[in-house]
Structure formats: structure tokens, C-alpha cells
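Q: I need the structure of the sequence given here:
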Amino acid sequence: MMSEAGGIDFLQIPLVALRARTRKVLSLGLNCTKVIPSPSGYPRDWRGLADIAKVSLPPCDNDPTASIICQWERTKSNVNDLREALKEIDRWDVLDDITEYLETDVKDYLNTSNNNDGCLQKIEPDFALTDDDVQRKEKGLGPQIYDAFLLFADEDKEFAMEIVHKLEGEYNAKLCLKDRDLLGGVSIEHEAIMRLISQRCNKVITVLSHSFCKSSVNKFFVAFAQALAIRQESRKIIPITYQNSKLDFPIQLQHYFILNYDRANNFGNFWDKLHQSIKAPVEKIREVQIEAPSNCKEIEWKSNSLPVKEWDCTKSVNKEKQCKELKVEELYTVDEACDNSSNNSAELERLKLTEAQQDSEPQSPASKLFKKTKKLFKKNKKKVPVLSS
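A: As a prediction, this is how the structure comes out:
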């Protein structure tokens, strides 16, 4: 079939020839839901396009038209199929909007095909894992980074779709789902999911249920995510559950705090808490070591004070010995020693030395009382005889 302008055969042009600008116009025109169907009975929006293309409806996608085009172009569809589909769903307005862009895209595709031996664009297999990667590659952007990978059992698909609808629709989060985002033909599905979890997804949301806990595949991905968390020293797994019955959690998750849908709603908004858990930044804890400058040296502390003798109150006091030691000092005062011409200097030095030694040595309670009494009488310059027992 030939177009009206330029004589271009759209039957020979695959859908991969559509550039980002054309895809954007298609999304703007078809993403809005229409109530009145077309004369042929198809919905006049992206749902009708999905029916004609015979692709699965994208669940809770922000751009369903782009997802449909990405799925459709994996088949042997061409640009003419797209034009006929727009006519079938009675969207002539969208067809008019993209006609000029289609002609430009086809010319660019033909020029590129001639220069590259019929190959429009080579996308590295390590780069393209999801539909978003293909779209970003065409725009010259890097691979898509997701906020979280959603891991759930097939029996919990309804609750998983509610998570996607809430987080992507109301909180503008970007989630990755195996059945929705993974490209067809990717070799070794488990390996692709492991690469997405380790390189493209910041967190892993696990919807815990009886079916999930019985799945060996899900347990494997949980163990892999936990190993990444240990190696990266960060919080990777966010376990949630909507079942109040007792579950036999995997051993890797038994010590995690699990968000419970019913209990969390009793104390606030479950979705707010889940979104905050995804967006919460987690920094690695670094050990800070304080090192002394190289010019600092250790100084050994030494005390010049004399060792202090402790008084042992448990031992009996020898009163006779104490009184004999005090007889030498009881009849002399400092003034009398100075007045005595024969023993002036020698007695003074001996008296000072004896008093210093007495002050430094521990004294018994009896000697302290005796010393106080002696000082009182010395003040009046009187001599007090000491009677031996």
C-alpha cells in the first residue's frame, strides 16, 4: 500500500522505524480513555490498539500506548499495520498528526538501512533487558534505573497490581515487573532478573504469602538480594504482606520488620510508609579512625611524691611505744630552742626535721588527739609532763 505523498511503501517499513517524536504523539492521542467506541466496536484509545495488535494490555502503565508499540514491534508488524489500526478505531485525528512524522521516519530508516546493510540499530544484549531500555536507547540515553523490583507469586497478582497502581500512579515511582517489563527472547530469564536486581533496581519488594514462601524460585531471588545487601552494606529487601494468617517466612526474612497491610493502615497510610521505605536513602556506615600526628611521642608519667602509708585501724595501738616516741619532743618548743645558746642551730634543725617526719607519717587517733593538746599548751608556752603507763 502506497501513501498519498512521496510514494512510500509502508508495508516494507517495520515499526522499529518509529522515532521518539512519533511515539510521543501517538501516546498523547491514545492514552486518554474514550467512552464512545468506534463504528467497528473497538475502543477509540490504546485499548482498541491493543485488541487489533493482539498484545496483552499493560497493567497500570503510565504510558500504555508506548508499551503496546514495543510489544507489537517484536512481531512482523509494519508501519502500514499501525495506519490501518488507527483507521479501524476511528482515530483519524491521530493519523493526521503523525503522517508527516511517519514520512520523515521512513526516509531516515531507509537511509540508515542502506548505509548499515539493512540494520537500523544494534542494541547490545547486555544493555536492553526491558522495554524502557529500548526506548531510552533510541533517545541516546542510558539504561533505565528502577526504584524497586516487585517480586510476588502468581496467586498474589491482584494485590501486586494494586501496588503498581498506587506507587506508579500516585507516588510517581518506577517499578520493574518480570512479566510486564522483561523483553522477549532474553537468554536465561533468571540471569536477566538477577542483573536487574543487582544493577538496575535500588530495592526489592517481596509480597509474602503462603504461595510465595512455597516457591523455590522466589526463595532463591530473596537469598540473592540479601547477599547483595550484605556485600553493598545497604538495605535492599522490603518485605510486605497482606495476609494476617501465620506464615512460614524464609529464613532470610525472619529477622526483618515486615510491613503488614492491615496493621499499617490502623496507624497510618500503608502506601505512604511503603513509598518512604523505597525512597529512604541508606548510607554506608564508615569507621572513623583518629590517628595521632607522626611528631607526637608517648610520655611516661612519673610521680615524685613519696608513697603514702595507710593506717590500719584493725591493728591494736601500742600506747607505751607511742608515749616514749613523744617524750623527746614534749619539753621543747621552737622558742625555747632558739633561746638555748649551746644547742641553738642543731636543736632547731632537728626539731623541724622531726616535725616534718611526723606530718608525713600516718598517725593513730590517740596521737592526733595528743598532738592537738600539746599545740594548745605550746601556745601558752607551758610544759606538759607526760606520764608513762
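Q: from now on I want contacts and neighbour counts done on CA atoms only, so please keep to that.
A: OK.
Q: list the contacts of L175.
A: When the contact criterion is Cα atoms under 8 Å, 6 or more residues apart in numbering, the partners of L175 are Y146, D147, A148, F149, L150, V164, E168.
Q: rerun that using 6 Å as the cut-off
A: By Cα atoms under 6 Å, 6 or more residues apart in numbering, L175 lies in contact with Y146, D147, A148, F149.
Q: what does A173 give?
A: Counted by Cα under 6 Å, 6+ apart, A173 has contacts L167.
Q: in a helix, it, correct?
A: No - using DSSP: H, G, I helix; E, B strand; the rest coil, the secondary structure at A173 is coil, not a helix.
Q: how close does it get to D147?
A: Look at A173 and D147: by Cα to Cα, to the nearest Å, they are 6 Å apart.
Q: please identify the buried residues of the helix or strand that contains L28?
A: For L28, the enclosing helix or strand under DSSP states H and E is helix 20-30. Of the residues in helix 20-30, those buried under the neighbour-count criterion (16 or more other Cα atoms under 10 Å) are T22, R23, L26, S27, G29, L30.
Q: also stretch 339-359?
A: Of the residues in stretch 339-359, those scored as buried under the neighbour-count criterion (16+ other Cα under 10 Å) are E347, L348, L351.
Q: likewise stretch 212-231?
A: Within stretch 212-231, the residues that qualify as buried are F212, C213, N218, K219, F221, V222, A223, A225, Q226, L228, A229, counting by 16+ other Cα under 10 Å.
Q: next one: stretch 179-199
A: Applying a neighbour-count criterion of 16+ other Cα under 10 Å, the buried positions in stretch 179-199 are R180, D181, L182, L183, A192, I193, L196, I197, S198.
Q: quickly name whichever of the residues you listed is closest to A264.
A: Proximity of the buried residues of stretch 179-199 to A264 (Cα to Cα) peaks at I197, which lies at 26.4 Å.
Q: and the closest one, helix, strand or coil?
A: Under the three-state scheme (three-state DSSP), I197 adopts helix.
Q: for it, which non-adjacent residue is spatially closest?
A: Beyond its immediate neighbours in the sequence, the residue positioned closest to I197 (Cα to Cα, 6 or more residues apart in numbering) is F149, lying 6.6 Å away.
Q: and for comparison, fold this next one:
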Amino acid sequence: MSSVTALSFDISNIPLVALNVNVRKKLGLFLNPRNTVAADWMSIAEIMGFSYLEITNYENCQNPTRKILEDWQARCPDAKVGKLLSILEEADRKDVVEDLRELIEEDCRKYLSWQKEPPVQVPEVDSCVPRTPERSRITLEDDPDGGMPELFDAFICYCQSDFTFVNEMIQQLEQTEHKLKLCVFDRDVLPGSCVWTITSELIEKRCKRMVVVISDNYLDSDACDFQTKFALSLCPGARSKRLIPVVYKSMKKPFPSILRFLTVCDYTRPCTQAWFWIRLAKALSLP
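A: Model (predicted):
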């Protein structure tokens, strides 16, 4: 039985866009190094149908595996997850498929769940603005040809002064066994578009939940105020636990009254710090 058919559900029709950053990075770690024994990215590109000149030009890329996946996805209607795994098997790289099996299955399940259960919203909040290119190609991993948009487990609302804690959040939630995908504006959003349009699109359509990093500076931020109020309008009465406040350091100013009815994830209490990331990860993993 091949590694592809051994997966627990059919992935033959799931588009390649379902594979998020983590899987693509790990594919690069396996395939980017030039290898005289096992097939590397050049062999994969050849099987995908890239020409000799194209493959030669990819050698100048810092991450050729990522580039060939993006280009294959853009130009080939048959660029499915199942097809990619078949190509890896054809190149005798079943080791890659086996090592990434759980991550691939997880990304595919998330993709399927998003297809069946779009983010909760109230009709009054959804605008009639058409889906222009500005609203459809806004993050690093968005399909340039208008395919499946990049999706996230949570949008992180934060001030620049709190970015050190956001960095720790990335390490604890994305780069551990939790394997969550966070939308961090300064890292994931392409520059050049209207901030308010992009933010509302991400919160409403792309992210299942929003984490609000509360601090004294948060209370003075117009951007954070807009993001919080917009997210609250999408889930009145805290329906679906969509918005999660996080306090990571002591505050001199009063806690924002607009969030007083929500359960807070508090990092300032030493007695509960050991459970902090587990509780937050569990809340963000809920369907």
C-alpha cells in the first residue's frame, strides 16, 4: 500500500493551497539541499513538468522548493495534495510523505472544515463590497490567481510595543505540537493596501478567532480599538468564543470595559503560567 492511499481520507481532490506554511517549510528542509543519493527539488520539478531552463533559473532562489510549489499551483489545474504526494513517491521520497503525514492530514482537515463551516457572522456586519483583488490577495501565501485564500486559526490583535510577547506566542502555538496558524499582521500581510479593509477581511473571513493582547498601550491604540469592536460585532454575547483576551503583564490602567464579560487568559499569575499556553491553544483549536 502506498503512503498516499494509506492516509486516513481521500486527498486526491484537495487543492495544494490547503498546505500551509509549516508543511511547505518542512518540504523545503527535505528537498532544498542538493542530494546525490536521494531525489531533491530538481527531481520533483522535473516530474512536475518544468523545463530544463526553468529548473536552472530556480537554482537562484533561496527556497526553490517553495517557488516550484507556488508556480506549479498557479499553472497546473492538477496541482492537488494527492498529486504532490504521488510525485514524491515517484521520486522515491516516501520518507518525506511519512514524516509529514500528520501535518498534511491536519492541513487537509482544516481546509475541509472551512469549506463546510464558514466563519460565524451576522448578516448586518457583512458589507456589500465586492471581492476585489485588494481583498483577495492580501497575505504572503494567498494564491495569486485568486484560488483558495490563506486561512488562519486566529487573528492576533496587538500593539507594536507588545510584539515581544507576540513573538513568544508564535513560538509556543505555531512551532510546537499545537501547530496552530496565527495571523500576525506585520509578518503575514502584504504591504500597499488599505489597513482597515484588509483587517476587516482577515477577521471576518479568514480567521476563526481573534486573540487580543491587552496592555496599557492597547488602550491607546485606534487600530486595536477598531479590531476589537469589529470582532465583537461578529459575535454578540461571546457566541462561539470568537474573541479571547490575553493579559501578559501588569496594567496601570483599568481593564477595558468592553471586554469585561469575556473570560481572560491571564499570564501574570505565576500559579497558572504552566497551563497558560495549553489553555489558549485548546481554545483556539475548538471547531
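Q: which residue lines up with L286 of the second structure in the first structure?
A: In the first structure, the residue paired with L286 of the second structure is A280, using TM-score structural alignment.
Q: ok, I203 of the second structure next?
A: Matched to the first structure by TM-score structural alignment, I203 of the second structure sits across from I197.
Q: give the equivalent position in the first structure for D142 of the second structure.
A: Using TM-score structural alignment, D142 of the second structure pairs with D133 in the first structure.
Q: measure its match to L196 of the first structure for me?
A: Where L196 of the first structure is concerned, D133 of the first structure sits at a distance of 11 Å (Cα to Cα).
Q: inside strands: which ones of the buried residues of stretch 212-231 of the first structure?
A: Judged by DSSP state E, those include no members of strands.
Q: adding distance to D248 of the first structure, write the residues you listed out as JSON lines.
A: As requested, those are arranged in JSON lines below (distance: Cα to Cα, whole Å):
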{"residue": "F212", "distance to D248 of the first structure": "10"}
{"residue": "C213", "distance to D248 of the first structure": "7"}
{"residue": "N218", "distance to D248 of the first structure": "14"}
{"residue": "K219", "distance to D248 of the first structure": "12"}
{"residue": "F221", "distance to D248 of the first structure": "17"}
{"residue": "V222", "distance to D248 of the first structure": "14"}
{"residue": "A223", "distance to D248 of the first structure": "16"}
{"residue": "A225", "distance to D248 of the first structure": "19"}
{"residue": "Q226", "distance to D248 of the first structure": "18"}
{"residue": "L228", "distance to D248 of the first structure": "23"}
{"residue": "A229", "distance to D248 of the first structure": "22"}
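Q: what ranges do the helices span in the second structure?
A: Defined through DSSP state H, the helices belonging to the second structure, from first to last, are 21-31, 41-48, 52-58, 64-75, 81-90, 94-116, 133-136, 163-173, 185-188, 195-201, 222-234, 273-285.
Q: which stretch of the first structure lines up against the fifth one?
A: Alignment note (TM-score structural alignment): helix 81-90 of the second structure is unmatched in the first structure.
Q: how near is V184 of the second structure to L69 of the second structure?
A: As for V184 of the second structure, its distance to L69 of the second structure is 23 Å (criterion: Cα to Cα).
Q: now R101 of the second structure
A: Between R101 of the second structure and L69 of the second structure the distance is 18 Å, computed by Cα to Cα.
Q: with D95 of the second structure instead?
A: Noted for D95 of the second structure: a distance of 19 Å to L69 of the second structure, by Cα to Cα.
Q: do the same with Q175 of the second structure
A: Going from Q175 of the second structure to L69 of the second structure by Cα to Cα gives 22 Å.
Q: looking at the two, which is more packed in?
A: In terms of neighbours (other Cα atoms under 10 Å), L69 is the more surrounded of Q175 of the second structure and L69; the figures are 20 against 13.
Q: so that one versus D107 of the second structure, what's the distance?
A: Distance check for L69 of the second structure against D107 of the second structure: by Cα to Cα, it reads 16 Å.
Q: same deal with D188 of the second structure?
A: From D188 of the second structure across to D107 of the second structure, the span is 18 Å (Cα to Cα).
Q: swap in I244 of the second structure?
A: Taking Cα to Cα as the measure, I244 of the second structure falls 23 Å from D107 of the second structure.
Q: over to P149 of the second structure?
A: Relative to D107 of the second structure, and taking Cα to Cα, P149 of the second structure is found at 14 Å.
Q: check M48 of the second structure too.
A: Following Cα to Cα, the distance that separates M48 of the second structure from D107 of the second structure is 22 Å.
Q: ok, A45 of the second structure next?
A: Computed with Cα to Cα, the distance linking A45 of the second structure and D107 of the second structure is 23 Å.
Q: same question for S86 of the second structure.
A: Looking at S86 of the second structure against D107 of the second structure, where the rule is Cα to Cα, the gap reads 17 Å.
Q: repeat that for Y52 of the second structure.
A: Separation of Y52 of the second structure from D107 of the second structure (Cα to Cα): 32 Å.
Q: then M210 of the second structure?
A: Here M210 of the second structure is placed at a distance of 20 Å from D107 of the second structure (Cα to Cα).
Q: for those two, indicate the residue with more neighbours.
A: When M210 of the second structure and D107 are compared on other Cα under 10 Å, the one with more neighbours turns out to be M210, at 27 against 19.
Q: OK, contacts around the more buried one?
A: Residues counted as contacts of M210 of the second structure (Cα under 6 Å, 6+ apart) are A154, F155, I156, L243.
Q: please flag which of these sit within strands.
A: Counting by DSSP E, the members of these that fall within strands are A154, F155, I156, L243.
Q: in contact with the counterpart of the first one in the first structure, which residues?
A: Read it as A154 of the second structure. With TM-score structural alignment as the matching criterion, the partner of A154 of the second structure in the first structure is A148. The contact partners of A148 of the first structure, by Cα under 6 Å, 6+ apart, come to L175, C201, N202, K203, V204.
Q: corresponding residue for the first one in the second structure?
A: L175 of the first structure maps onto L182 of the second structure when the alignment is built from TM-score structural alignment.
Q: and which of the buried residues of helix 20-30 of the first structure is nearest to D359 of the first structure?
A: Nearest to D359 of the first structure among the buried residues of helix 20-30 of the first structure, counting by Cα to Cα, is S27 at 101.2 Å.
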